[in-house]
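Asker: Sequence first, predicted model second:
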Amino acid sequence: MKDAEVLIVGAGPSGLVLALWLKAFGVDVRIVDAASGPGTTSRALAVQARTLELYRQLDLAQPVLDDGHPIQFFNVWSEGQHRARIPLGAIGAGLTPYPFFHIYPQDRHERLLVERLAAAGLEVERERTFIGFDEHGDHVEARLVDPDDNEERCSARWLIGCDGARSAVRTAIGVDFPGGTYRQVFYVADIEGDSPALNGELNLDLDESDILAVFATAPRGRARLVGTVRDERAERAETLQFSDVSQRAIDNLMISVHMVNWFSTYRVHHRVAEHFRRGRAFLVGDAGHIHSPAGGQGMNTGIGDAINLAWKLAAVAKGQAPEGLLDSYEAERLPFARRLVDTTDRAFSLLTADGPIAEIIRTGIFPRIMPLVAKLPAAREFLFRTISQTVLHYRHAPLNAGRAGKVHGGDRLPWVRFETGDNFGPLPRPGWQAHVYGSARPDLQAWCALHGVALRQFDWHADCAAAGLARDALYLLRPDTYVGLAAGSPSPDVLDDYLRANALRL
């Protein structure tokens, strides 16, 4: 029996990020995976701005930027004709230090996380299959099997299922996974070749019955193709080859394919688990929610789950909070997952709908209206905030309180640039911090020193007000950098009341 505070089942991005953050908080963790090694295919591509902001806390953002590819333009094609080239560039300028859309294939992403985890002293235990567990009051006892069918038991305080859409942990805890499957069959192919559409940009080709998206994975010549499979070919999707479905890409987008590095067909599902927690077991990432690929949200949402849960597990493990804090994980992440599935479902259904009206919208109206809408600053900001997940907040969850300026407890802290940097700079290690834009009162300084909370004071200027911050207010940030408490009239009593209400000991 090998004991750990936390046993993570599944070593995809969500599981790896969860393990990495737990290690940063000093929590003893074990991570197992049934596969023999990390993924070797690109799968998820997009790393959104909010993920990069969170990654910055552990010095992960820059390696992702250095080894990835920003998308500067969005091209719309219709029935083989180029209709529009829409600049993206720094579409989120002024909102985040990462105001762009960024491509970083999942195989590279996983390798980076595995390397960082190994540097922190933790190796993924491969070819270990989770087959069940028993809960015993203050711990669980999980059963794992190796390739030779030898069974091992692992005792842990908490069990985390990061094991994907077919999650064995979700099955073991008896949580339903309602939703459905879209009728369309899709193909995905990672290719190398030549084409006007292999230009390092995002290209979307629409016609009467199909969509074809080309996601650049390099400045030129490499891309991910995602397209629909129609007619009788959909009936034999499992045996299709790239040559069976590539004619439209070759004809409409003039793609000359030199090499196919990966090809697969799949159906898209939309499901959300009824619960993200049952007893001492939790669900993270695809184990708890799956949805259409519209907007590149899936992997980023799983990473957000992992970081949200990590700091709460660490606080309870260290005696800084009661077990009840862990209820806030589901309270914050489950509503977001449901909204996300609903939003991506509507976008996906619009793009793939059948019928004459849908065809007119897809091939006639959409290519003409998109360039006009994209020129509107409000529309660009809305699009960026939604896709980047910087709009996500937890205002209505019980852990968050107060308001100062336009910022509520539960909000993502607004980003502000200063002459010497910005207000998103990481602490030496993740933890609680207090921000004051202006001057912090001496009694607040003393309170922060007493509780070991890093107090960061920033010079007040017009950009602070424009971002919605209040002068001399106090913003108490949780370890995931969301605002826990916003206090327009800050005092030690207000901070003590917040800690007491949530039974927190910093």
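Answerer: Done, it's in. Numbers count the residues shown, from 1 in each chain.

Asker: only C-alpha atoms for contact and neighbour calcs from this point on.
Answerer: OK.

Asker: Spatially nearest residue to S167, not counting backbone neighbours?
Answerer: The shortest distance from S167 to any residue other than its chain neighbours is 5.3 Å, reached at A287 (CA to CA, 6 or more residues apart in numbering).

Asker: how about T301, secondary structure?
Answerer: Assigned with DSSP: H, G, I helix; E, B strand; the rest coil, T301 falls in the helix class.

Asker: hmm, back to that, next, the contact list for the residue nearest to S167, please.
Answerer: For A287, the contact set (CA atoms under 8 Å, 6 or more residues apart in numbering) comprises G161, C162, D163, G164, A165, R166, S167, R170, A273.

Asker: Got another one to weigh against that:
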Amino acid sequence: MVPLPSSTEVCIVGAGPSGLACALGLAKRRIPFVIVDALEAGHNGSRAVLMQPNALEACLSNALGALYPQLPEDLVSGGIQSNTLTTIDLQERLVFRLRMADIAAYTKYAFSLLIPQHKVEHRLREYVQGGGNGIHWHKRVTDVKEVAEGTLYELGFESGEVLTARYVVAADGSKSFLRSFAGIRFIDPYTKKEAGPGKNDLSFVVADVLFASPLPTNVPRDGLQMMVGAGGVVLTAPLLDIDSAGAPRNNNLFRLYLGVPDTPPRSPDAAYLQAILDARGPGSHSKLHTVPQIAKVLDSSRYRTRPALADRYVQRAKGGAYILLVGDAAHKHGPAGGQGMNMGICDGIELAQAIDEHRNSSALDAEKTGTTHDAVRIMDAYSAHRRSVAGQVIDMVESMTQVEKGGRDWGAYFRVTALWFAFKVPFVNGMLAWKISGLGHAK
């Protein structure tokens, strides 16, 4: 194991998608960095399952392509290209079918990539480590303080080790220790109050399962499908199951997202999951199809979600050291639209560029006097742009969530009916495909 150095230019705290993307951006620019994570090894219990064109095109291939030209294709090869995102009601009538092909003029990745977050992280780690940059696992930050007249931050670790850095990247998740240290509020963007558990939080179950054969034909193997109705959303996402040699093993591997009205078990078993499918999953209200049967649960968990947004992404010490937020440390929202991992990756890439521009600014000494020199404005611009993007995405996700919640009241009926009519207009499909793709957020 490589020992943790005592100092570096940039310390990235968190080796998830946002931290790894930032690391690749720094490596491209040959900026010294150290990346640490509190876990023992790579994270494999993540919930994200979608990569959108913005993460593949606008961020990875454009921002990193000179050094990592094969990275986007390596990611694509590990997933399933979902050319459509389909929403149906309990009677399996089509509500709308989002056609990603409508944005083909703007990207070579006119699809949503169905790939679990842990596979994305695995591929990003390979590229980070392939460049000679190891990840320091089991390094939990327990203390932070300004040193050297505020020109550096000193990080103390649970292990007793200490490291100083000028830039500290907070990629340490929604319960970010670094965000708390910096005194940055994590607020509900609608109430402007501190985001915390509340009665309006939505509960979900996420599970990776193997369905029994034969798989009913109303469960697509080549695209994401969402059922909306009473009780909450039922989403099925096929996943690529391959062995170490790259050969397919099982065509019935699926990720399930299930909205639940109450508090589910910590690790829901097959009986719990099957009961939800039997009540409101594919085939549950159809005379033409049967309900898919769960043969095996590979992994399952529960979570609650609420919208949250950091009131700023940047904390500057008096001497010009920085704590900089990315990913879940900066924003949080529900799973609708598959946006979280993509925003985190784009945060990381854009922050690496901002750090590079900041280091190259011609008069960094101006920061020590608190002036509004370009060096200060570079970081403020990063914060303003990425926070604006997060706010727009949260608004979109919240609107989509209202549809996913379903229900039997008139409000739910009118929402679904309005969508059915709207998607009869081709322009509407293209507009929503563009919004979900995230391509409009590229800097």
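Answerer: Arrived safely. Keep in mind that this is a model prediction, so the values were computed, not measured.

Asker: Please state their TM-score.
Answerer: Here the TM-score for the pair of chains, by TM-score structural alignment, normalised by the length of structure 2, is 0.81; 383 aligned residues with a CA RMSD of 2.3 Å.

Asker: Trace the residue nearest to S167 of structure 1 over to structure 2, please.
Answerer: Counting by TM-score structural alignment, A287 of structure 1 corresponds to A329 in structure 2.

Asker: How about the strand or helix carrying D278 of structure 2, which residues are buried there?
Answerer: Element membership of D278 of structure 2 [criterion: DSSP states H and E] is helix 270-280. Neighbour-count burial for helix 270-280 of structure 2 flags A270, L273, Q274, I276, L277, D278, R280 (criterion: 16 or more other CA atoms under 10 Å).

Asker: could the residues you listed be laid out in JSON lines, adding distance to R140 of structure 2?
Answerer: Shown next, in JSON lines, are these (distance: CA to CA, whole Å):
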{"residue": "A270", "distance to R140 of structure 2": "35"}
{"residue": "L273", "distance to R140 of structure 2": "35"}
{"residue": "Q274", "distance to R140 of structure 2": "38"}
{"residue": "I276", "distance to R140 of structure 2": "38"}
{"residue": "L277", "distance to R140 of structure 2": "40"}
{"residue": "D278", "distance to R140 of structure 2": "43"}
{"residue": "R280", "distance to R140 of structure 2": "42"}
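
Asker: Among these, find me the one that's closest to Q117 of structure 2.
Answerer: Ranked by distance to Q117 of structure 2 (CA to CA), the buried residues of helix 270-280 of structure 2 are led by L273 at 21.6 Å.

Asker: Tell me how far whatever residue of structure 2 lines up with A315 of structure 1 lies from G131 of structure 2.
Answerer: Mapped onto structure 2 by TM-score structural alignment, A315 of structure 1 lines up with E357. Separation of E357 of structure 2 from G131 of structure 2 (CA to CA, to the nearest Å): 22 Å.

Asker: helices and strands around the longest helix anywhere in structure 2, which ones?
Answerer: In structure 2, assigned by DSSP state H, the helix with the most residues is helix 374-404. When contacts are defined as 3 or more CA pairs under 8 Å, 6 or more residues apart in numbering; DSSP states H and E, helix 374-404 of structure 2 sits against strand 224-228, strand 308-310, strand 314-316, helix 340-359, helix 410-422.

Asker: so of these, which one's packed in deepest?
Answerer: strand 308-310 (a mean of 27; mean count of other CA atoms under 10 Å).

Asker: Give me the distance between the two termini of stretch 116-123 of structure 1.
Answerer: Stretch 116-123 of structure 1 end-to-end distance (CA to CA) = 10 Å.

Asker: give me the stretch of structure 2 that that stretch matches.
Answerer: Against structure 2, stretch 116-123 of structure 1 falls on residues 127-134 (TM-score structural alignment).

Asker: Counting neighbours, which bits of that stretch end up buried?
Answerer: Y127, V128, N133, G134.

Asker: residues in contact with the nearest residue to L56 of structure 2 once chain neighbours are set aside?
Answerer: Spatial nearest neighbour of L56 of structure 2, chain neighbours left out: P72 (5.7 Å); criterion: CA to CA, 6+ apart. By CA under 8 Å, 6+ apart, the residues touching P72 of structure 2 are L56, E57, L60, S61.

Asker: The aligned partner of the third one in structure 1: neighbour count?
Answerer: Taking TM-score structural alignment as the alignment basis, one finds that L60 of structure 2 is matched in structure 1 by Y55. Here the count is done by other CA atoms under 10 Å, and Y55 of structure 1 has 20 residues near it.

Asker: cool, and the one 4 residues further on?
Answerer: Burial measure for D59 of structure 1: 13 neighbouring residues, criterion other CA under 10 Å.
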